[in-house]
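K.L.:
structure here, sequence nowhere to be found:
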């Protein structure tokens, strides 16, 4: 998050994890946050951003939301967003799938863009 802040993006982080998380699931959560913040710097530079990571029973819930311009018109949801080819977003989805989780993304109803993930605290065998 320090590199994101150094790039001029204000980041507010809330982390509430109360139990053990296996290495694979933790690494996937880290990479999803990392890629999401990189996307904020690329596509919503200077916008405020929030990172929420919490444990909900046997799942990690990750949410990264910026208050920038959102996706390009006609894009968002599951397609390429913000003018890129969407490979970073698809990579997040693949990583999550490998541990038994899921990732979605799109414009937030109150503005900006949001990435959401649910990952098991114990990765799939």
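P.N.:
That came through fine. If you're wondering where the values come from, they're calculated on a predicted model, not measured in any experiment. Residues are numbered from 1 along each chain as shown.

K.L.:
CA only for contacts and neighbour counts going forward, please
P.N.:
OK.

K.L.:
give me the neighbour count for residue 6.
P.N.:
Other residues within reach of residue 6, judged by other Cα atoms under 10 Å, total 10.

K.L.:
residue 5 versus residue 95, what's the distance?
P.N.:
Applying Cα to Cα, to the nearest Å, the value for residue 95 to residue 5 is 25 Å.

K.L.:
one more structure, for comparison:
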């Protein structure tokens, strides 16, 4: 993800572009202790009323580098249906919302044009099978 699409200004523009009830979706990659993810969640929380995070449990626990899908909008997504769908996926995921998202954000600050960095590159063996 290029640095210019990680900023508060970009997130504000995305929020303005959405229709009421629309959903902003981003695929983020990071590894524990999740500095990039945390700053992106802080940035999106400054612009959207609702955040929802989808990720494989091992990635959430920091066991490996991986992808996180963030959904943001002015209302929550259909959480029960979403949780069922991602749990049934060939690579099951969890739905994280509310207090758990706030705990992930912690003391992270929204990203400005001055502090923006591109998403981290995965380690060479991050997506190796077998």
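P.N.:
Cool, the structure landed. Nothing here was measured: the structure is a model prediction, and the numbers come from that model.

K.L.:
any idea what the TM-score is?
P.N.:
Laid over one another, the chains give 0.32 as their TM-score (TM-score structural alignment, normalised by the length of the first structure), with 58 aligned residues with a Cα RMSD of 4.0 Å.

K.L.:
more neighbours: residue 95 and residue 5 of the first structure, which one.
P.N.:
Neighbours were counted for residue 95 of the first structure and for residue 5 using other Cα under 10 Å; residue 95 has more, 20 against 16.

K.L.:
the more buried one and residue 30 touch, don't they?
P.N.:
No. Using Cα atoms under 8 Å, residue 95 of the first structure is not in contact with residue 30, being 10.8 Å away.

K.L.:
show me the strands in the second structure, by range?
P.N.:
23-30, 50-55, 66-73, 94-97 (DSSP state E).

K.L.:
got TSV for those, with distance to residue 84 of the second structure too?
P.N.:
Output for the strands of the second structure, formatted as TSV (distance: least, Cα to Cα, whole Å):
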stretch	distance to residue 84 of the second structure
strand 23-30	19
strand 50-55	12
strand 66-73	16
strand 94-97	9
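
K.L.:
list the buried residues of the longest helix along the first structure.
P.N.:
Ranked by residue count, the top helix of the first structure under DSSP state H comes out as helix 23-43. Within helix 23-43 of the first structure, the residues scored as buried using 16 or more other Cα atoms under 10 Å are 24-26, 28-29, 31-33, 35-41, 43.

K.L.:
show me what it is packed against.
P.N.:
Judged by 3 or more Cα pairs under 8 Å, 6 or more residues apart in numbering; DSSP states H and E, helix 23-43 of the first structure is in contact with helix 2-6, strand 59-66, helix 87-98, strand 113-120.

K.L.:
got a markdown table for the ones you listed, with distance to residue 49 of the first structure too?
P.N.:
Shown next, in a markdown table, are these (distance: least, Cα to Cα, whole Å):
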| stretch | distance to residue 49 of the first structure |
| --- | --- |
| helix 2-6 | 10 |
| strand 59-66 | 4 |
| helix 87-98 | 17 |
| strand 113-120 | 10 |
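
K.L.:
do you know which of these lies nearest residue 52 of the first structure?
P.N.:
Nearest of these to residue 52 of the first structure, taken as Cα to Cα: strand 59-66 at 5.1 Å.

K.L.:
which stretches of the second structure form helices?
P.N.:
Under DSSP H, the second structure gives helices at 8-17, 35-45, 57-60, 79-87, 98-105.

K.L.:
would you mind measuring from residue 88 of the first structure to residue 12 of the first structure?
P.N.:
Distance of residue 88 of the first structure to residue 12 of the first structure, computed by Cα to Cα: 22 Å.

K.L.:
could you dump the strands of the second structure to a markdown table with mean neighbour count and distance to residue 41 of the second structure?
P.N.:
Listed next are those as a markdown table, based on neighbours: other Cα atoms under 10 Å; distance: least, Cα to Cα, whole Å:
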| stretch | mean neighbour count | distance to residue 41 of the second structure |
| --- | --- | --- |
| strand 23-30 | 17 | 10 |
| strand 50-55 | 21 | 8 |
| strand 66-73 | 20 | 8 |
| strand 94-97 | 18 | 11 |
